[in-house]
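Colleague: No sequence on hand, only this structure:
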């Protein structure tokens, strides 16, 4: 089921041959993550990437006072990792936390980079996924700097209606840069 979902998701980017698809699936392993489990952690090198079909992750870090600051959410289907750490092999700047119990496909950096050498189409897929992540990150930064918290909340609701009501308020408030009380008032006004 997960591998079929992977093939369908990859098909949005590129059409792989049966051999290429088998090679990509062959380096994956099924991993079960529990709600609140951190897949990547600040200060540790992240050497794995995940394909997530269903569920979502929260990216966060701690500020100077030890408060958790949610910087982003990634919703399945998607590939996730601590991208900077994964690519540079340096410690992560963020924690990547599962927000629900889920089953994912896990890929090691070494295995994936090995496939890049053997299969140009898979290397192209890696580039296309990285480009999609870069576009999403730039869009997120633009919205953060140029739109109100209410507009960003509405956008989050429009794009991910199945998940928004399951995200704890403190995480959404942190993501929007507002207090939980302000978020509660804003939600009431929107309804």
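Modeller: All right, it came through fine. All values derive from a computational prediction rather than experimental measurement.
Colleague: From here on, just use CA atoms for contacts and neighbour counts.
Modeller: Noted.
Colleague: Doesn't residue 158 belong to a helix?
Modeller: Yes - with DSSP: H, G, I helix; E, B strand; the rest coil as the criterion, residue 158 is part of a helix.
Colleague: The nearest residue to residue 10 once chain neighbours are set aside sits in which helix or strand?
Modeller: Spatial nearest neighbour of residue 10, chain neighbours left out: residue 125 (7.6 Å); criterion: CA to CA, 6 or more residues apart in numbering. Applying DSSP states H and E as the criterion places residue 125 in helix 120-146.
Colleague: So for that helix, what gets flagged as buried?
Modeller: Buried residues in helix 120-146, counted by 16 or more other CA atoms under 10 Å: 121-123, 125-126, 129, 133, 144.
Colleague: what helices or strands is it leaning on?
Modeller: helix 18-26, helix 109-118 (3 or more CA pairs under 8 Å, 6 or more residues apart in numbering; DSSP states H and E).
Colleague: can you redo those helices as CSV with mean neighbour count?
Modeller: Putting the helices and strands packed on helix 120-146 into CSV (neighbours: other CA atoms under 10 Å) gives the following:
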stretch, mean neighbour count
helix 18-26, 15
helix 109-118, 15
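Colleague: quick one: the strands in the chain?
Modeller: Per DSSP state E, the chain carries strands over the ranges 28-33, 38-40, 48-52, 56-62, 68-75, 78-80, 95-98, 102-108.
Colleague: Report how many residues lie close to the nearest residue to residue 175 once chain neighbours are set aside.
Modeller: Among residues not flanking residue 175 along the chain, residue 70 sits closest, at 4.8 Å (CA to CA, 6+ apart). By other CA atoms under 10 Å, the residues close to residue 70 number 22.
Colleague: Comparison target below:
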């Protein structure tokens, strides 16, 4: 996590050193939750290893996977984290997942005393926005097979760990359509 945050070149060594005492380790087994819908999220997780999926449940019970977080990335139920209201989403481990957890109160305390922490938090929020915009545009501009190929190119080692129904939902297609795409690509 220190290397990840250091990659933004915003925090001094002293500021980076403030993080370690506040980090806790959490291990999720496959299927366990980082946060469940209806609860308030007051933590940010750094994925050391494993895969998380963020999803919401429609009124008919269908689960829609809208985000997959791979290792060396941050995850949180962002709207709940910001507003302090109940989360409309759940975040679940798709594999055994090792997390480093940082509590919101600790982040706020560090940012109260550091302009650099505030810059980092703004930068992370901006990244979330850009990623969301990129996903929206990809649904509107790209075909499903193009989205799948991009995911396959970016994370080839992880794709086999994601169940077909979650991967299809993430891509905005049915599992049957994803099976056809996979078959076409293997020819």
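Modeller: In hand now; what should we look at? As the structure is a computational prediction, the values presented were derived from the model and not from experiment.
Colleague: care to give me the TM-score?
Modeller: Once superposed, the chains reach a TM-score of 0.94 (TM-score structural alignment, normalised by the length of structure 2), with 186 aligned residues with a CA RMSD of 1.3 Å.
Colleague: can you tell me which residue in structure 2 aligns to the residue nearest to residue 10 of structure 1?
Modeller: Per TM-score structural alignment, the equivalent position to residue 125 of structure 1 in structure 2 is residue 120.
Colleague: Map residue 165 of structure 1 onto structure 2.
Modeller: Per TM-score structural alignment, residue 165 of structure 1 is aligned with residue 160.
Colleague: if I pick that match, what's in contact with it?
Modeller: Residue 160 of structure 2 sits next to no residue when contact means CA atoms under 8 Å, 6 or more residues apart in numbering.
Colleague: Please apply the same query to the one 4 residues further on.
Modeller: Residues in contact with residue 164 of structure 2, defined by CA under 8 Å, 6+ apart, are 175, 178.
Colleague: now do residue 56 of structure 2
Modeller: 37, 63-66, 88-90.
Colleague: how about 7 Å then?
Modeller: 63-65, 88-90 (CA atoms under 7 Å, 6 or more residues apart in numbering).
Colleague: Grab the nearest non-local neighbour of it.
Modeller: residue 89 (4.6 Å).
Colleague: One more: residue 55 of structure 2?
Modeller: Using CA to CA, 6+ apart, the closest residue to residue 55 of structure 2 is residue 65 (4.2 Å).
Colleague: so what's whichever residue in structure 1 pairs up with that neighbour up against?
Modeller: Aligned by TM-score structural alignment, residue 65 of structure 2 pairs with residue 70 of structure 1. By CA under 7 Å, 6+ apart, the residues touching residue 70 of structure 1 are 58-61, 171, 174-175.
Colleague: okay if I get the strands of structure 1 as a markdown table plus distance to residue 138 of structure 1?
Modeller: Shown next, in a markdown table, are these (distance: least, CA to CA, whole Å):
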| stretch | distance to residue 138 of structure 1 |
| --- | --- |
| strand 28-33 | 28 |
| strand 38-40 | 22 |
| strand 48-52 | 21 |
| strand 56-62 | 16 |
| strand 68-75 | 12 |
| strand 78-80 | 16 |
| strand 95-98 | 19 |
| strand 102-108 | 25 |
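Colleague: one step back: for the helix holding residue 125 of structure 1, give me the average deviation versus structure 2.
Modeller: Its matched residues in structure 2 lie on average 1.3 Å from helix 120-146 of structure 1 after superposition (mean CA distance after the TM-score superposition for structure 1).
Colleague: Tell me how far residue 60 of structure 1 lies from residue 24 of structure 1.
Modeller: Taking CA to CA, to the nearest Å as the measure, residue 60 of structure 1 falls 29 Å from residue 24 of structure 1.
Colleague: Now which residue in structure 2 aligns to residue 44 of structure 1?
Modeller: Aligned partner of residue 44 of structure 1 by TM-score structural alignment: residue 39.
Colleague: Chain neighbours aside, what residue packs nearest to that match?
Modeller: residue 86 (4.9 Å).
Colleague: What residue in structure 1 is paired with that neighbour?
Modeller: By TM-score structural alignment, residue 86 of structure 2 lines up with residue 91.
Colleague: Distance-wise, check the residue nearest the centre of structure 1 relative to residue 129 of structure 1.
Modeller: For structure 1, the residue nearest the mean C-alpha position is residue 74 (3.5 Å; CA atoms, centre = their mean). From residue 74 of structure 1 across to residue 129 of structure 1, the span is 13 Å (CA to CA).
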